[in-house]
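Visitor: Just need the structure, nothing else, for what follows:
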Amino acid sequence: MSFEEAKQILQMEDNGSTLYDHLASVLLKVITEKPSDAVTSFENLSVGCKEEKVTLPPAPEDSSAATGPVLDWASSTAALFVKPDEAPDGVPAPDLMKDATLYKWAGVSFGDTETYMLNLSLKKFCESLDGGYEAVKFWGKIITRDGDYFVCYGKTPEDPEEMDATKMEGKDGANKYTYFVTKSPSAPWVALPNVTMAQIVTAGKIRRLLTGDLEAAVPSFPPFPGVEKNLLRAMIAQITADTAIAPSGTFEADEDGANIIPAANEDGAPEPKTCEELLEAGNWQHYELRINTLGRCTALPEPEDAEDYEPPEGDGPAGLLESCGDEGEGYTTGWSFRPCPGGQGMTSTSCAKGVSLDWPGAYAVGGGNDFVNIYVGNGLKYAESTYTPPLPSAIIGEWSVPEEEADAEVEPGTFPIEAKDVTTDPTPPAEEGEEDE
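Guide: Here you go, the predicted model:
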C-alpha cells in the first residue's frame, strides 16, 4: 500500500471529521504541551481534542416559503417611509411620539419601533382622509385571540343617512366619533360601523373574547345583533363613556349646556393643576357623555302622534362633566390615582396616573397642561364574581278560556269537558248512485 492510499483511508469522513485531522490535532497538542507521559496520556489527549472541537450545524437551505412573508412585510412597511412630493390636504395627525412618553408613565409601551411605526401609519392614514374630520386621535389597543386591534378615532362629520333616531343615536350621542382599526401598522385602517342601542345593551350582558376577525359571528345569549365588528364598536362605546376623563377645568359646557368645549382663561389655556391636586379623584371629570341603561347618551325623541307620552325607565340624558369623585346613582368612583414617579423621586413636574378599577387596561395620565387617555385590554369589564349568562325569559302561557267566557255564569254542576278524539273515519258514506257510476 502506498503512502497516498494510506492517507486517503485516514481522510475518510465520519460525521464531518476525519481520522487524519484528529491525529494531526493530537500530535500538535503533544508538541505544544510536551507532556512527560505522552504515551500513557495519549487517550486523554485524544478525548480532549474531541471535546475542544466545535461542530457547527449545517446551514439551512434557502426557502421561498420562508422569505415570501418577510418580503411582503418589507414591501408594505416601506410604503410608510415614502415622503410625498407635495403636502397632502388630509387632517391633522396625532403626535404619538409625544403621547408615548406619558403612556410610559402609565406602564403602557408598544416598544420604540412599534410606536414609531404606528406614528407613521397614523400620519399616512390622516393624509388619505377628506376634510370632513377635524382631527384623528389614537385610542388604544384591543387584545384578541388572533392578533390585536389598534384603534384610532375622529369626530363624525355628519349623521348617517336614513337613521332611525329611536334605535340609533347620531353624532350628538354614542356615534359622536367614527372609529378605525388595523391589525398592523402596515395594514390599512378599516372604519367600524355605527353602533345601535340594542348592540350596546346586549354587549353589556355578555362576556366574550374577540377572535380577531371583524366578520366573525358572535354566538351568545342573549343573541347579539351583529358580527364581531359591531361587538367591537359597542365595547369601544362603553369604554369611552366610562373612562374618558380629564383634569377638572380642562373642558366646560357651551352656552346651551348641551355640548362640551375646551375651557380657556385669559391666557388662552386652562389653569394647570399640580400633581398633588391630580391625586384626588374630585379633580378629574368625565368629558364624554355617559351611556344610560337604554344604550343612549341622550333622551329618546318623543313620538309626534303621542299626547300622553311617558319616557321608559332609565331614559334621560347623562350629566355633563361629571366628577370622578361623585358617587352618583348607578356610578362609583372606580379610579385609583398615584404619582409618577412617586416616593423620593416625586418632583414638581411629576405626573399623576389614574387606573380604572371598572375597566382593567384603561389609564389616564395628566401633568401640567397635558393629559392622555389610553386603553390596552381585552374589552371586558371587571367582574367580582364568575360570569353567569342571564336566564331566559318566562315561558309564554298556553291557551286559556277567553275572559268573556270565563266571566259568564255557569250552571251549577256543569264543567267544561274535553272532547274525545275522533277514532272513526268522519267521511260520509257514498250514495248509491255514486257507487253505480
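Visitor: C-alpha from now on. contacts and neighbour counts both.
Guide: Fine.
Visitor: T347 and F180: what is the separation?
Guide: 38 Å (CA to CA, to the nearest Å).
Visitor: More neighbours: the two, which one.
Guide: Under the criterion of other CA atoms under 10 Å, the comparison of T347 against F180 puts F180 first, with 21 against 13.
Visitor: So that one, which state does it fall into?
Guide: strand (DSSP: H, G, I helix; E, B strand; the rest coil).
Visitor: That one against P193, yeah?
Guide: No - using CA atoms under 8 Å, F180 makes no contact with P193, being 9.3 Å away.
Visitor: What ranges does the stretch 201-350 of the chain have for its strands?
Guide: 245-247, 251-253, 260-262, 284-286, 335-340 (DSSP state E, counting those that start in this stretch).
Visitor: Pull out the buried residues from the host helix or strand of V372.
Guide: Counting by DSSP states H and E, the element that carries V372 is strand 370-377. If you call a residue buried by 16 or more other CA atoms under 10 Å, then strand 370-377 has these buried ones: F371, V372, N373, I374, Y375, V376, G377.
Visitor: cool, and stretch 93-105?
Guide: For stretch 93-105, using 16+ other CA under 10 Å, the buried residues are A93, P94, L96, D99, A100, L102, Y103, W105.
Visitor: One more, so I can put them side by side:
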Amino acid sequence: MQSGRANEGQKYDNECEKLKLKDELERSKHYLQQICPSSGDSLSHHLNEVLTKILKERPKDAIASFEKYSRELRAQKFSNQNRHLRDLYEPPPAYDEAKRLVELFKISPPGHGDYHSISTCHEDEESLVEMRQNAPDLQKLFYYFQQVGVALPRDDIVYLGLSIRKLIAKEKIKNVRFWGKIIGNPRNYYIIEASLTDEELQRRLEEAEVGSRLSVTTRSCTNESQELAENVALEQALATSLLNEAREAESIATVDDKARLQLVYPPMPKNPWQPTPEVAPEKIGTGANAKVYFVCNRPGLDGWTELPPVTPAQIVVARQTVYMFSGTLGKQVHTYPPFPGCEKNYLRAQIARIEAATHCSPLGYFTFGRRGARGEKDNDEFEQEDEEDDDDEEDDGEEGERRKEGGDIVINRHYEQPALKDLIDPSMCNWCHHSPYLLKQGRTVWLEPGKTEDEVDNASQDEYEGEDESEEGMDDDNEEERRSSRISRKAKELGYEKEIGPPLLTSLSEDVAADGAIPWSARLSSSAQPDVAVALLRSNIWPGAYTFAADKCFGNVYIGWGTKREAYNYSPPAMPPVQDQYVPASDLEFQEETDPTPADEEAWRISQLPPERDDEEEECVDDDDDSNPDPYDD
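Guide: Next comes the predicted model:
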C-alpha cells in the first residue's frame, strides 16, 4: 500500500515538473516572440532567419559569420524612427470650428439678462419683440420653400439664423432678410439684406455730403489750375510767336532770296475727344442703394462683411460681362470691358440686377403709402385709415397718382390672397414687381451725366423760382410733373435721352420674353393636396430666383450662380474699331503731285548746273595767266 502510494506521489510530482517545464517553455517562447518597438521584429524570428541563412550559405566559420549575418538582416529590414504618439495633444480642425459655433448659441437679444430672465424683465420683453421684428424667421421661410424643392441644409439654416441675430445686436440695422446664396468656386456667398436705422442713415448721408463737397472743391481747384496753366501756356506761345516774327523780319532784310525759302508746316492737329461724363451714383437709402448687404462664406464660422454701394458704371459693365465668382471679395475682376472694381463690387452689381428683375409679390400685398420707408408697415397710418370707410376710397383714388410719382409702398393690411389657381396662371397677371426698375443708365431714376442730384435739384429750384406767379399757386402734384418736364427739356438740349422705367407694382404680365423664353414659370407644390399646397414662381431669365405664396405671406430667395440666362454661348463685346487716319483740315494742307518722268528729271538736273562762261571771258583769263608766269615752272 505504502509503495503504491509512493509511486502515485512520484508520478504526480513528475507530472507537475512536466507541466512546470512546459509552462516555462511557453513563457520563454512567448518572450522570444515579443516584437521590439525599435526594430519592429522579434528575437525568435531574427534567430530563425540568421540560422536559415547560415545553413543555406554554409560559411567556413559559422560563429564569426553569425554577427555579420545578423547585422545584414537587421539593416535590410525597415525601421520607423518616427513616433506616432505625441506628448502634446493637437486638436483636429473640426474642434476649432465647433468652438466658434458654440459662441452662436451664447448670444442674447439686445438688453440685459439671458433667455431665462427675459420673461421677468419688461425691458427684455421689448428687446425680444424688437428682435423678432428685425430678425427673419428662416425656419418658417424654408418650411414653405422645402415643400417646393428649394432649400438649404438644416445646419446652415440654424447657423444663419443665429449669426443674423448676432449681427443685428452688433450693427445698426433693421428689417433684416435672407437674400440668398450665390455659388462660387471654391467658396460660396451667403447674402443678407437689411435697412439702416434712421440715425445710422442720417450719419452716413452727412458723411457722404461732406465727401461730395470736398470732391467738388478739389475738382473746381483742379479745373482752375488747369485753366490757369492753359492761359500761361497760351501767353508764352503768343510771346514766342511775336519774338520769332520780329527776328524773321530782321533777318529777311539781310538774307538773299535763296535763304528766304523756308518750310511752312501746318498746325498740329488737336484731339477733340473728351471722356463721357460719369453718372453719379444714387444716395444711400434710395434707389439701387436703398438697402445694405452683408455677405459671408460660412455662416457661423466667418464674420459678415458689408458690401459697398453700387455705382451706375458698375451695373452697366456687369450687364456686358459674365464672371464666375470665386468667393474672395478682394479678387480682381479681369473682363472686357474693364470692370471698375473688384469682386465685391461685381457681386454688389449682380445683387442689384437680380433684385430689380426678380423680386415680386402677389398683386395687392403691397400698396402705395403716404409716408414710411418702402416695404415697411406704418401702423399709425393704417389705423387712421381704418376709422372711416371714406379714407379707403380716397386711397384708391390716390393710388394711381402715387404710382406715377413712384412713391413708397407699404404692406396692405386688407390684403386677401388670390386663389392658388390664379397664382399659377401662365398670364402672371396676379404677380407684380415691388423693386424699382434699373434703367440702362444704371440708376432707378434718370440723372443727367456729369451732374449730381443736388446740382440738378438746385437748378430746378432756380428755374421754378423764375417761373410766372400764376404757376406758383399750383398744387404739389403738378410740381413733380413740371420738374420732370424741365429735366426732359434740358436732357434734349444736351443731346441725352431721358429714360423712364415702369412704375412700382407693375404686373409681371408686362415682362417681355427674352430670346424666345418666357420670363416666368409657376406651379403648385402638390397637385394631390391643393388645399395645403404652396404656389411657386420661378424666374427663367435669372435661374435660381424663386418666390412662394401661401397663407397670406410670400418670400423671395435666390440660390444660383449669379449669372443671367444666355440663350447662346456668351460672346464678349467686340474690340473698338481701329482709329481713323488723320483727315486734313483743307485741300491746301496736303497737295498731291504726279511723279516726274525721266525727261523732267534730266531737265531739272541741267537747270541746276552752273552757267557756261563766254569766249571773251576765257581769253581774259588766258592773258592773265601769261602775264603772271609760275616761278616754279621749268
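Visitor: hang on, the earlier thing: quick check, nearest of the buried residues of strand 370-377 of structure 1 to I396 of structure 1?
Guide: Ranked by distance to I396 of structure 1 (CA to CA), the buried residues of strand 370-377 of structure 1 are led by G377 at 40.6 Å.
Visitor: about what we covered before: now, of the strands of the stretch 201-350 of structure 1, which is deepest in the fold?
Guide: strand 245-247 (a mean of 27; mean count of other CA atoms under 10 Å).
Visitor: which residues of structure 2 does that strand align to?
Guide: Structural correspondence for strand 245-247 of structure 1: residues 360-362 of structure 2, per TM-score structural alignment.
Visitor: got a list of what the counterpart of L294 of structure 1 in structure 2 touches?
Guide: By TM-score structural alignment, L294 of structure 1 lines up with Q441 in structure 2. Going by CA atoms under 8 Å, 6 or more residues apart in numbering, Q441 of structure 2 touches V279, P312, V316.
Visitor: Could you see which of those carry over to structure 1?
Guide: Retained in structure 1: P312, V316, out of those (criterion both residues aligned by TM-score structural alignment, their matches' CA atoms under 8 Å).
Visitor: From the contacts of Q441 of structure 2, pick the one nearest E481 of structure 2.
Guide: Among these, and counting by CA to CA, the member closest to E481 of structure 2 is V279, at 22.8 Å.
Visitor: Please, which helix or strand holds the aligned partner of that closest one in structure 1?
Guide: Taking TM-score structural alignment, the alignment pairs V279 of structure 2 with T166 from structure 1. Applying DSSP H and E as the criterion places T166 of structure 1 outside every helix and strand.
Visitor: Report the separation between the residue lying closest to M168 of structure 1 once chain neighbours are set aside and D159 of structure 1.
Guide: Of all residues not flanking M168 of structure 1 in the chain, T196 sits nearest, at 4.6 Å (CA to CA, 6 or more residues apart in numbering). To D159 of structure 1, T196 of structure 1 is 13 Å away according to CA to CA.
Visitor: Counting neighbours, go ahead and name the busier of the two.
Guide: Of the pair T196 of structure 1 and D159, T196 is the one with more neighbours under other CA under 10 Å, namely 23 against 14.
Visitor: for that one, what are its contacts?
Guide: Taking CA under 8 Å, 6+ apart as the test, what T196 of structure 1 contacts is K167, M168, E169, G295.
Visitor: Just give me the neighbour total for whichever residue in structure 1 pairs up with G184 of structure 2.
Guide: Using TM-score structural alignment as the criterion, G184 of structure 2 maps onto T144 of structure 1. Residues lying near T144 of structure 1 (other CA under 10 Å) number 16.
Visitor: pretty sure T144 of structure 1 contacts L214?
Guide: No - T144 of structure 1 lies out of contact with L214 (CA under 8 Å); the separation is 10.9 Å.
Visitor: Next up, identify which helix or strand the spatially most central residue of structure 1 is on.
Guide: Geometric centre of structure 1, nearest residue: I142, 1.8 Å, by CA atoms, centre = their mean. Per DSSP H and E: I142 of structure 1 is located in strand 136-143.
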